[in-house]
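[1] sequence first, predicted model second:
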Amino acid sequence: MARIFITGSSTGLGLMTASLLAESGHELVLHARNSGRAKAAAASLPAAHAVVEGDVSTIRATRRLAEEANRHGPYDAVIHNVAIGYREPRRIETADGLPHVFAINTLAPFILTALIEKPKRLVYLSSGLHRTASAALDDITWETRRWDGTQAYSESKLHNVLLAFAVAGYWPDVLSNALEPGWVATRMGGPGATDDLDQAHRTQAWLAVSNDPAALVTARYFYHMQPREVHPASRDSSLQERLIAICERLSGVKLAP
């Protein structure tokens, strides 16, 4: 059985994925933003091996989360599920002076990827909205542009794909893939979402543990366990490297090739 760490797993798709994997006997380490959410997650999934706490909106707290997660590793898979949604009405700065959507959706997965001991598999949750994103990284922290919450979210989800594919090149011994769960009626997706909630958590679980040859791949993108087209810029190695360089500069954390 595998040991799996899932970020943002106190509720929503993260907890659904953890519950599905726990049903198959896998060991789950959950993540919650604070102690209240951690207690709720432990109550929701008593079979979980542990619940670690950490607010990934700040660099310092994300680094501490990586340290805490490593105490319960090593992992067979890490699922980068944590994210903030697409309906953010304004640019909110974190303690590091970064927009919260970028800090949580882009920078936190980068820091955790770099600092958590390499697993056998990495899974990054993106969104179909990544295909509408601008691939320009000139104003990645929204300092000069007028804030657009949907566009900021879409760009962060493109960043997740770029990171997944970059890591696949950096670490050939790790299976690193991305996926979109679909627009589903979670707290983030909202009540008007039209996709199938019962399918939304299955691809990430499949990529994390399955021995199906279709899952034993790297630098791929999926939807409902089927390959799906990505933003054309996703496979631009120079863009991948530029994103890595920006994240390294902003976080002070290096991603070792």
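    That came through fine.

[2] from here on, contacts and neighbour counts on C-alpha atoms
    Fine.

[3] find the centremost residue of the chain, please.
    residue 80 (2.8 Å; C-alpha atoms, centre = their mean).

[4] now that one: closest residue in space, sequence neighbours ignored.
    residue 124 (4.9 Å; C-alpha to C-alpha, 6 or more residues apart in numbering).

[5] which residues touch the one you found?
    Going by C-alpha atoms under 8 Å, 6 or more residues apart in numbering, residue 124 touches 79, 80, 81, 160, 161, 164, 176, 177, 178, 179.

[6] let's see it at 10 Å
    Residues near residue 124 by C-alpha atoms under 10 Å, 6 or more residues apart in numbering: 78-82, 109, 157, 160-161, 163-165, 176-180, 204, 207, 221.

[7] next, count neighbours for the spatially closest residue to residue 217 that is not a sequence neighbour.
    Sequence neighbours aside, residue 175 is the residue nearest to residue 217 in space, at 6.1 Å (criterion: C-alpha to C-alpha, 6+ apart). When neighbours are counted by other C-alpha atoms under 10 Å, residue 175 registers 25.

[8] ok, structure two:
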Amino acid sequence: MSLVLVTGASTGLGLATVDALAAAGHDVVLHARSEDRLEDASVLDRVTATAYADLADVAATVDLAQRLDQLGPFDAVIHNAGTMDRALAVPVNVVAPYVLTAAMRPVGRSIVLSSGMHLGGGTDLAHGGDYSDSKLWVTALFLALAERRPGTSFHAVDPGWVPTRMGGRGAPDDLVEGHRTQVWLATAAESEIDPRAGGYWHHHSPRDPHRSAVDPAFQDRVISHLEDVTSLRLE
């Protein structure tokens, strides 16, 4: 069985991911911004540990990484935390996964939630960014990391537009399908996953991401920008 961290798991896809992993017998560390945000407090009985931190705060995220390293090493990390709030989209959706990757010990597998909306994202890193931008940037980051850190299998997943607090009740996609792919990528035998690393996935199938996400020049710009913003370097 695997030890898996799931960020942003107080509700929605994150909570569903935790429940699926725990039901399959895996040891799960649940991250949330705070305990009072948990939609279902009974999940605390099904997880190995919890860790609370505001991922919009770089210092708090670095501290979280240090605390998590005391629980690890992790077999997999699922970077599920996300927000559509324009003021927080880049800090939570992009900077936090980068900080956790740079500050934690290397893990076996690292999966980030992207979005089909990344296809409408822009490449101007200098002036903040909205939700679509953030998902393009973090997709480019993880596809770059798949090349830079061959010891870890990095993937990005589009879970679809699912009926969560973020997606809204009228979202047309299925909540179960929305979390199955990341659970599979975190725990399946490597022989079952093709490509083994660097995939952009939707419902168990590899898809073509935005062309900028696989552009080495843009990937380098994203990483350089994140290094400057956080003062953390990838090793």
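    Happy to help now that I have it. Computed from a predicted structure; not experimentally measured.

[9] and the TM-score between them?
    Between these two chains, after superposing, the TM-score reads 0.95 (TM-score structural alignment, normalised by the length of structure 2); 234 aligned residues with a C-alpha RMSD of 1.5 Å.

[10] aligned partner of the residue nearest to residue 217 of structure 1 in structure 2?
    Taking TM-score structural alignment, residue 175 of structure 1 has residue 153 as its aligned residue in structure 2.

[11] so how far is residue 75 of structure 2 from its match?
    10 Å (C-alpha to C-alpha, to the nearest Å).

[12] who touches both of those two?
    With contacts taken as C-alpha under 10 Å, 6+ apart, the residues that reach both residue 153 of structure 2 and residue 75 are 107, 108, 109, 110, 186.

[13] from those residues, which land in strands?
    Counting by DSSP state E, the part of these found in strands is 109, 110.

[14] which one (most neighbours) among the shared contacts of residue 153 and residue 75 of structure 2?
    Highest neighbour count within those: residue 110, with 28 neighbours (other C-alpha under 10 Å).

[15] spatially nearest residue to whatever residue of structure 1 lines up with that one, not counting backbone neighbours?
    Alignment note (TM-score structural alignment): residue 110 of structure 2 maps to residue 122 of structure 1. Sequence neighbours aside, residue 176 is the residue nearest to residue 122 of structure 1 in space, at 4.6 Å (criterion: C-alpha to C-alpha, 6+ apart).

[16] so what's that neighbour up against?
    Here residue 176 of structure 1 is in contact with 77-78, 119-124, 161, 163-169, 207-208, 216-221 (C-alpha under 10 Å, 6+ apart).

[17] again, only using 6 Å
    Contacts for residue 176 of structure 1 (C-alpha atoms under 6 Å, 6 or more residues apart in numbering) come out as 121, 122, 123, 164, 168, 218, 219.

[18] can you tell me the element the fifth one falls in?
    Right, the one you point to is residue 168 of structure 1. Assigned by DSSP states H and E, residue 168 of structure 1 belongs to helix 149-170.

[19] tell me the buried residues in that helix?
    149-169 (16 or more other C-alpha atoms under 10 Å).

[20] do the same with stretch 57-77 of structure 2
    Of all the residues in stretch 57-77 of structure 2, those buried under the rule 16+ other C-alpha under 10 Å are 58, 61, 62, 64, 65, 68, 72, 74, 75, 76, 77.

[21] surely the second one and residue 51 touch.
    This points to residue 61 of structure 2. No. Counting by C-alpha atoms under 6 Å, residue 61 of structure 2 does not reach residue 51; the two are 10.8 Å apart.

[22] and the helices in structure 2, which stretches?
    12-23, 58-69, 86-90, 96-103, 131-148, 175-187, 216-230 (DSSP state H).

[23] excluding its backbone neighbours, what's nearest residue 255 of structure 1?
    The shortest distance from residue 255 of structure 1 to any non-neighbouring residue, by C-alpha to C-alpha, 6+ apart, is to residue 114 (4.9 Å).

[24] where's that neighbour relative to residue 85 of structure 1, distance?
    Separation of residue 114 of structure 1 from residue 85 of structure 1 (C-alpha to C-alpha): 24 Å.

[25] next one: residue 50 of structure 1
    From residue 50 of structure 1 to residue 85 of structure 1 the distance is 26 Å (C-alpha to C-alpha).

[26] residue 185 of structure 1 now?
    In this view, residue 185 of structure 1 and residue 85 of structure 1 are 12 Å apart by C-alpha to C-alpha.

[27] same check, this time on residue 196 of structure 1
    Applying C-alpha to C-alpha, the value for residue 196 of structure 1 to residue 85 of structure 1 is 18 Å.

[28] find the nearest non-adjacent residue to residue 190 of structure 1, please.
    Excluding the flanking residues, the one nearest residue 190 of structure 1 by C-alpha to C-alpha, 6+ apart is residue 184, at 7.5 Å.

[29] who's in contact with that neighbour?
    Contacts of residue 184 of structure 1 were listed using C-alpha under 6 Å, 6+ apart, and they are 193, 195, 197.
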